[in-house]
Structure formats: structure tokens, C-alpha cells
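J.: predicted coordinates and the sequence they were generated for:
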Amino acid sequence: MVVRERFQEDLKELQSKLIDLGHMADEALTRSLEALETKNVELALKIMDEDAKADSLEEDINDFAILLIAKQQPVAIDLRRIIVAIKIATDIERIADFGVNIAKSAIRIGNEPLIKPIEHIRQMHKLTSDMLRMSIEAFNDEDIAKAKQVAEMDDQVDSLYGQTIQDLLKLNQTNPEQIGQITQLSFVCRYLERAADHTTNIAENIFYLVKGKRYDLNG
């Protein structure tokens, strides 16, 4: 295999590793919300235990990317592709961490009946999960239209976040004895809102990859 073909195969492997990491992060978010709703402490603990796999894969991606730069000395678009992969891996790993944080909140709430239906939290999760999946697809396809759509969806998450926090603050006024659970549910909202922000970071990096310049998609 000639050098250029080998390099292209390596780039595909790098993309594959990123997709795997994205799946891990998405699963962590989804299963942590399930643990919260079903009060499944064992599931929450399992999510925490499995976070090491995401950490390890992120390190593997970084090492692989750095090795590619050292061996191939890529220029222009190929160099941007590798640098962006490193940045995206960091954002995805942080999203996986937020899944772990939600699992910890599920454990702290324990068997307490939830003070209110968490429909808005479910909606935030669904949007964030969709954004993560779409951002990985946009990276794989170098699709800035899809990346822009991801950034636009972040506004919906922000709106749900603001509305849910206001609802929880009102509940705190009428149910001060539930301050512990209300605090944890507020944290869960914050973790999902931050996870969505990290998908927007991914979208911005896709614009950089394709266009060669930075765009602020949060503005």
C-alpha cells in the first residue's frame, strides 16, 4: 500500500474511533437518565464504572492523532482534520462525564419519589442525544449544514433549561424539605445543558475543518 493510501486508511480509523466514543457518551447520557427515572442505583454505579472506557478511548484517539502528525506530517485540510478530531474527542469525553454526573445525582436522589414529572428533562436529553449523533455524522461527512442545525437545536435546550430551573425554584419555595432532590434535579438540567454546549463546540470545529476559519455558533 502506498503511503497516501495508508494515511487515508489511518484517517478512517481515527474517524471510527471518534464514532465509537460518541456512542459511549450517548449511551452514558441515556442510561443515566434511565437510572434516574427507574431509581436503579446498580445501573448508575455501572455507568460510573464504565466511564474509564471512554477516558481510555479518548487517550487512544489523542495518541493516534499525534502519531499521525509525527509520521505523516500532513498539511492543510488533513492536518485540520486530525487537530479537529483531537478537539472533538475532548468534547465527547466531557459529554460522557456529564452522563456520569447524572448517574451520581440519581444515586443521591435514591428511592425518593420524584417531586415532579421530568418531561422537560426528558426533552432536553432527547435533543442533546440527537445533537450528539448529528454532530458526529456532520464530522464524518464534513457537512456544515448539519453542523449548523446542531447549533440551532442548542437554543431549544437552553429554553427548556431556563423553564425547568424556574419550575424547580418555585417548587423549592413550596417544598423546602425537598431541597436535596430539587438541587440534584437542577444539577441534572445543568449537565444536559452543558452537554448540548459541547455538541455545539463540535459543530464549530466542523466549520473550522471545512472552512478553515473559526465561527461562533453560540452567538
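T.: Perfect, I can see it now. If you're wondering where the values come from, they're calculated on a predicted model, not measured in any experiment.

J.: CA only for contacts and neighbour counts going forward, please
T.: Noted.

J.: remind me, longest helix of this protein?
T.: Longest helix of the chain, by residue count under DSSP state H: helix 3-38.

J.: would you indicate which residues of it are buried?
T.: For helix 3-38, a neighbour-count test (16 or more other Cα atoms under 10 Å) marks 7, 11, 14-15, 17-19, 21-37 as buried.

J.: and residue 217, helix, strand or coil?
T.: The three-state assignment at residue 217 reads coil, by DSSP: H, G, I helix; E, B strand; the rest coil.

J.: tell me how far it lies from residue 197.
T.: 10 Å (Cα to Cα, to the nearest Å).

J.: looking at those two, which one has more neighbours?
T.: Between residue 217 and residue 197, counted using other Cα atoms under 10 Å, residue 197 has the larger neighbour count: 23 against 16.

J.: run through the residues that contact the residue nearest the centre of the chain.
T.: In the chain, the C-alpha nearest the mean C-alpha coordinate belongs to residue 95, at 3.2 Å (Cα atoms, centre = their mean). Applying Cα atoms under 8 Å, 6 or more residues apart in numbering to residue 95 gives the contacts 25-26, 29, 194-195, 198.

J.: also this one, for the comparison:
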Amino acid sequence: MPTRTHFEAELSLLKDDIADLGHSVLRGFQDTIQAIEANNLPRLEDIVEEDETINRIELDINDKATMMIARQQPVASDLRKIIAGLKVASDLERIGDLTVDMAKAALRVDNLCNYETEIEGLNDLAKQVIQMIHRVFLAYSQSDVIGAQHIAALDDKIDKDYSDFVKHRFSSEKASEDVMQFVFMARYMERIADYGTNVAEWIIYEVNGQRFDLN
């Protein structure tokens, strides 16, 4: 296989690996939301343990990307793709960490079944986060700059709804240590959306070499 063709194949595989990491992270997030809603404590404990798998996948991606740079000495445009891939993988791993933080916070709640209103609010935020991450994945797979730029509006809506969620919790007579755990969970979701926006910024960098702050 000619060197250039081989390198392009490696780039494609690297992007596939990053997509797989993204789907694993998203699946973990969805599982966490479902476990919270179902008061499924064993599943929440499993999600905490599964963080090591996500970390290992990201390290494998880093190793592959580093070897590509060392072996191929890529030109500027190809190097951008590798660097963007590394940054995207790092942001996805952080989303995984925040998902674990959510699971830990849920495990600290005395009885999740007593907080239907809080869980409903979390579900509303989660639906937006899932939609956002799906659109980020699509933009990354297609190197879609316009799609990446649209992510900022989704992040703004999540920021607003997170702020409203917090205000309602602190104005409630139910405010307690348990309720604070729900505030933390919402905060972790808001941070996940920020990392989704970071991925969108790296898509733009990958395509045109410019860094834009979409936050």
C-alpha cells in the first residue's frame, strides 16, 4: 500500500476509534440517567467502575496518534486532524468523568424515589445534552463546520435551563443535602455540554486551522 494511502487509512481508523469512544461515553450518560430514574443503585455503581474502560480507550487513541506522528511526520493539514482527534478524545474522556460524577452524586441521595420533580428536571436537561452530543458526533464524522457552529446555540439553552433548575431548587422548601446532590448532577450536565462545545471548536480547527471560542 502506498505510504499516503496507508496514512489516510490510519487517519480513518483513528476517527473511527474516536467515534467508538464517543458512543461509549454517550451510552454511559444515557445509562446513568435511566438508572437515576429507576433508582437502580447497582447500575450506578457499575457505571462508576466502567470509567477505567473509558480511560483505557482514550490512552489507546493517544498512543495510536503519537505513533502516527512519529512514523509519518504529517504535513500541516494532516497534523491538524491528528491533534484535533487527540483533543476530541480528551474532551470525551472528561464527559465520561462527569458522567461518573453524576452517578456518584446520585448514590449519595438517600432515596431517589422521593425526588420525582428533581428527576424530571434532570431528564429535561439530559434530553438536550443527548441531542447536542449526537449533533456534535455527526459534525465530527462529516467535518461539518456549519454544524459545529450551531452547537453554541444548544449550549446556551442548556446553560439557561441549568440556571433555572438551580434557582427552583434553592427556592424550594425541600432544599436539603439530597437536593444539593441534584444541583451537582445538573451542574455536571452543564459541564458536559461545555465539553461538547469544545469538541465543536476542535472540528472547526481541524477543517480550517482556526480556533473559535463558541462558549
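T.: Cool, the structure landed. Predicted model, so just to flag it, every value in this text is computed and none were measured.

J.: who's in contact with residue 94 of the first structure?
T.: 195, 198.

J.: the second structure: which residue goes with that one?
T.: Under the alignment by TM-score structural alignment, residue 94 of the first structure pairs with residue 94 in the second structure.

J.: quick check: which element contains that match?
T.: Residue 94 of the second structure is located in helix 76-107, with elements delineated by DSSP states H and E.

J.: which parts of the next helix or strand after that helix are buried?
T.: Remark: after helix 76-107 of the second structure, the chain's next helix or strand is helix 116-142, criterion DSSP H and E. Buried residues in helix 116-142 of the second structure, counting neighbours by 16+ other Cα under 10 Å, are found at 118-119, 121-123, 125-126, 128-130, 132-137, 139-140.

J.: helix 116-142 of the second structure vs the first structure, average distance?
T.: Here helix 116-142 of the second structure, set against the first structure after superposition, deviates by a mean of 1.9 Å using mean Cα distance after the TM-score superposition for the first structure.

J.: coming back round to it: in the helix holding residue 94 of the second structure, what's buried?
T.: 78-107.

J.: next: stretch 55-67 of the first structure.
T.: By neighbour count with 16+ other Cα under 10 Å, stretch 55-67 of the first structure contains the buried residues 55, 57-59, 61-62, 64-66.

J.: go on, stretch 38-58 of the first structure?
T.: 39-41, 43-45, 47-48, 51, 54-55, 57-58.

J.: again, but for stretch 164-178 of the second structure
T.: So, applying 16+ other Cα under 10 Å, buried residues of stretch 164-178 of the second structure: 165-166, 169, 178.

J.: tabulate the residues you listed (TSV), appending distance to residue 185 of the second structure and secondary structure.
T.: Listed next are these as TSV, based on distance: Cα to Cα, whole Å; DSSP: H, G, I helix; E, B strand; the rest coil:
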residue	distance to residue 185 of the second structure	secondary structure
165	11	helix
166	11	helix
169	12	helix
178	11	helix
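
J.: could those be laid out in TSV, adding distance to residue 112 of the second structure?
T.: Listed next are these as TSV, based on distance: Cα to Cα, whole Å:
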residue	distance to residue 112 of the second structure
165	17
166	18
169	15
178	9
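
J.: counterpart of residue 180 of the second structure in the first structure?
T.: Under the alignment (TM-score structural alignment), residue 180 of the second structure pairs with residue 183 in the first structure.

J.: burial of that match, as a residue count?
T.: 17.

J.: state the distance from it to residue 176 of the first structure.
T.: The value you get for residue 183 of the first structure to residue 176 of the first structure, if Cα to Cα is used, is 11 Å.

J.: sorry, back to before: now the contacts of residue 95 of the first structure as TSV including distance to residue 151 of the first structure?
T.: As requested, those are exported to TSV (distance: Cα to Cα, whole Å):
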residue	distance to residue 151 of the first structure
25	18
26	17
29	19
194	13
195	12
198	10
